[in-house]
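**Student:** whatever this is, show me its structure:
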Amino acid sequence: MTAQPGRGPLDVLVVYVPVGDTDALLDALFAAGAGAVGDYRECAFVTRGTGQFRPLAGATPTIGVVGDLETVAENRVELVLHRALRTEVVAALRAAHPYEEPAFHVLETADLDPA
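**Tutor:** Now for the predicted structure:
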């Protein structure tokens, strides 16, 4: 049985991105196949918050200075992806994200309809 886009075992991707870079990141994630739910496409949930980090020696931060604590207006972006697309979607995230080390996590959802 061939998996239908947006159906089957899904993961949830959560990523934190500077507010001004959110649309470009979403475009890359959608192009890689993320954000498909049944007959809907480009589905995402975006909430605004404040991220913080301290770049250490050896880092080349996009924002901030090595050694200084930095706070940034960021969006938390959540979207689903077909589990089979995980590698491609994470690669698209890393390529499109402005940070040297983007903060993200991938969660496997329960398979509620194994048939």
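**Student:** going forward, measure contacts and count neighbours with C-alpha atoms only.
**Tutor:** Noted.
**Student:** excluding chain neighbours, what is closest to Leu93?
**Tutor:** Leu29 (6.3 Å; C-alpha to C-alpha, 6 or more residues apart in numbering).
**Student:** helices of this structure, start to end?
**Tutor:** When assigned using DSSP state H, the helices of the chain occupy the ranges 22-31, 86-96.
**Student:** count of residues packed around Glu88?
**Tutor:** Other residues within reach of Glu88, judged by other C-alpha atoms under 10 Å, total 14.
**Student:** end to end, how far does stretch 55-66 reach?
**Tutor:** 5 Å (C-alpha to C-alpha, to the nearest Å).
**Student:** just give the closest residue to the most centrally placed residue in the chain, not the sequence neighbours.
**Tutor:** Centroid check for the chain by C-alpha atoms, centre = their mean gives Val15 as the closest residue, at 3.8 Å. Nearest non-adjacent residue to Val15, counting by C-alpha to C-alpha, 6+ apart: Phe104, 4.2 Å away.
**Student:** run this one through as well so I can compare:
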Amino acid sequence: MYKLCFYVPESHLEQVKKALFTTGGGQIGDYAECCWQVLGKGQFKPLEGSHPFIGEAQQLAVVDEWRVELVVVDALITKAVAALKAAHPYETPAYDVWKLADF
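**Tutor:** Predicted structure coming up:
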């Protein structure tokens, strides 16, 4: 099992979660569409040649973003990351994947 964590603006929060849930992400036992989310501030500076969804090249941007965490079974993690990238509005979405231990 893996934990997938990503950051997304509110405008695309439900769209990205739905894409991940459709792949089978967020299932824990007999429960589906499980995740944890919290609102925070993200910061980035688009470099020359980038095509930012939010912000301007060479200008620091600070934006409200949701941090979302959910679990994904081993067999679906590659498909889930592909779904995240396809549904996310950012040119380069910020995400991380952690391998979980089973105790």
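**Student:** could you dump the helices of structure 1 to TSV with distance to Arg76 of structure 1?
**Tutor:** Formatted as TSV, the helices of structure 1 follow (distance: least, C-alpha to C-alpha, whole Å):
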stretch	distance to Arg76 of structure 1
helix 22-31	9
helix 86-96	13
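**Student:** quick check: which of the ones you listed is nearest to Leu79 of structure 1?
**Tutor:** Closest approach to Leu79 of structure 1 among the helices of structure 1 is made by helix 22-31 (9.1 Å; C-alpha to C-alpha).
**Student:** that older thread, and the residue nearest to Val15 of structure 1, what's its match in structure 2?
**Tutor:** Phe104 of structure 1 maps onto Tyr95 of structure 2 when the alignment is built from TM-score structural alignment.
**Student:** can you check Arg41 of structure 1 too?
**Tutor:** Using TM-score structural alignment, the partner of Arg41 of structure 1 in structure 2 is Ala32.
**Student:** same question, Thr87 of structure 1
**Tutor:** In structure 2, Thr87 of structure 1 lands on Thr78 (TM-score structural alignment).
**Student:** still on that earlier bit, surely the match of Phe104 of structure 1 meets Phe6?
**Tutor:** Yes: assessed by C-alpha atoms under 8 Å, Tyr95 of structure 2 is found in contact with Phe6 at 4.1 Å.
**Student:** coming back round to it: contacts only, for the residue nearest to Leu93 of structure 1.
**Tutor:** Taking C-alpha atoms under 8 Å, 6 or more residues apart in numbering as the contact definition, Leu29 of structure 1 lies against 35, 89, 92-93.
**Student:** what about the longest strand in structure 1?
**Tutor:** strand 70-82 (DSSP state E).
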